[in-house]
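In: kindly generate the corresponding structure for this input.
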Amino acid sequence: MTFIERRAARVLLIDAAERTLLLHGSDPARPEQHWWFTPGGGLAEGETPAQGAARELHEETGLKVAPEDLGAPVHHETAEFSYDSRQYRQHQHFFLYRVAEWQVDTAGFDTEEQRTITDHRWWSTAELAASAEQIYPIDLADLLRRVR
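Out: Down below sits the predicted model:
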């Protein structure tokens, strides 16, 4: 199997109630399958992980954060997945960022995000651990317990 190699950055956005924001979406090639995931995405050419994470966070939630305010990544992983009939190997950095509260604004969605992201929700760690829904990254509740 041939993979498209991709670099990405994601944000663990946590509010004052210790809830984490996740987006809900699907794959255009498999619209019947849905999952929850952290804000973030692929890095543009020449973009650092912090720059990409800040850009994606603004596009997907409306929250504008300076890349340097994200600090150092708290987690790294490589994920292999299929999206739109292509296979990806994504090397991704996760940043942790806290807000008192935030009202998500999706006006910055690009065409692909408008087509595939259908909802958002703030989740407690207990809700994440108990959920039977597909949530990425896998074992997000454990990751949150480790990095807080």
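In: please count neighbours and contacts with C-alpha atoms only from this point.
Out: Noted.
In: tell me the contacts of His91?
Out: Contact partners of His91, counting by C-alpha atoms under 8 Å, 6 or more residues apart in numbering, are Glu5, Arg6, Arg7, Ala8, His76, Glu77, Thr78, Ala79.
In: what about the top helix by length along the chain, distance to the chain center?
Out: Of all the elements of type helix in the chain, the one with the most residues (DSSP state H) is helix 49-61. Averaging C-alpha positions (C-alpha atoms, centre = their mean, to the nearest Å) puts helix 49-61 10 Å from its chain's average.
In: tell me what that helix is packed against?
Out: Counting contacts by 3 or more C-alpha pairs under 8 Å, 6 or more residues apart in numbering; DSSP states H and E, helix 49-61 is packed against strand 4-14, strand 40-42, strand 86-98.
In: one more sequence to fold, the one below, so I can look at both together:
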Amino acid sequence: MRHEPTRRTVARVLPVTRDGRVLLLLGCDPALPETQYWFTIGGATDEGESLAEAGARELREETGIAVEPADLGEPFGTYEVEFSWDGRDYVNDSTLFAVALDETPVSFEGLDLLESQSIFDAQWWTPEELDSQGGAVDPRLVDHMRAAIAHVREGAA
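Out: Modelled structure (predicted):
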């Protein structure tokens, strides 16, 4: 019997360096650990939490990088994605934030148990590097990276 997917409101954060590199995470669906892919930082909002608060919290939990919600500024895009993760179906209504950062070391100390079994690495990528390497979970990821870089550069101008 198929269940209705869980619909979630999600904040995704793309940290961007001055030279146009974006921090991504390497992970897998725990139900399919042999298939690894690159994806953006982020997750669902908690009750009463704004999108910017969720984005800042997820960035800290998933990478150890602390920013204030206000540092995320205005979102630069939205999209919907349907997927399965750990045997459950989801529909995410995702809002994209970009934040200017220096290339910063990442810590996975804030991951919960399931995340620690499904997030393995972090790397700063240019869109061109990721596009030539492949391995993105969502084919829109390279376009999101380009839009995040443009958004950060427009904000710095």
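In: TM-score for this pair?
Out: Superposed pair, TM-score by TM-score structural alignment, normalised by the length of structure 1: 0.92. Supporting alignment: 147 aligned residues with a C-alpha RMSD of 1.4 Å.
In: wait, which of the helices and strands packed on helix 49-61 of structure 1 is closest to Phe109 of structure 1?
Out: Smallest distance to Phe109 of structure 1 across those (C-alpha to C-alpha): 11.7 Å, for strand 40-42.
In: quick one: the residues in structure 2 that the closest one pairs up with.
Out: Mapped onto structure 2 using TM-score structural alignment, strand 40-42 of structure 1 covers residues 42-44.
In: contacts for that stretch?
Out: When contacts are defined by C-alpha under 8 Å, 6+ apart, stretch 42-44 of structure 2 is touched by residues Arg8, Thr9, Val10, Ala11, Arg12, Val13, Ala54, Gly55, Glu58, Leu59, Glu62.
In: counterpart of the first one over in structure 1?
Out: By that I understand Arg8 of structure 2. Per TM-score structural alignment, Arg8 of structure 2 is aligned with Arg6.
In: tell me how far its match lies from Leu43 of structure 1.
Out: With the distance defined as C-alpha to C-alpha, to the nearest Å, Arg6 of structure 1 ends up 8 Å from Leu43 of structure 1.
In: which one's more surrounded, the two?
Out: Leu43 (20 against 17; other C-alpha atoms under 10 Å).
In: ok, the more buried one - contacts?
Out: Arg6, Arg7, Ala8, Ala9, Pro49, Gly52.
In: switch to 6 Å and redo it
Out: Contacts for Leu43 of structure 1 (C-alpha atoms under 6 Å, 6 or more residues apart in numbering) come out as Arg7, Ala8, Gly52.
In: now Glu5 of structure 1: closest residue in space that isn't a chain neighbour?
Out: Across the structure, with C-alpha to C-alpha, 6 or more residues apart in numbering as the measure, the residue nearest Glu5 of structure 1 apart from its sequence neighbours is Arg89 (5.0 Å).
In: just give me the neighbour total for that neighbour.
Out: The number of residues packed near Arg89 of structure 1 is 16, by other C-alpha under 10 Å.
In: what does it correspond to in structure 2?
Out: Counting by TM-score structural alignment, Arg89 of structure 1 corresponds to Val91 in structure 2.
In: you'd agree its match is up against Tyr79?
Out: No. Counting by C-alpha atoms under 6 Å, Val91 of structure 2 sits too far from Tyr79 to count as a contact (10.4 Å).
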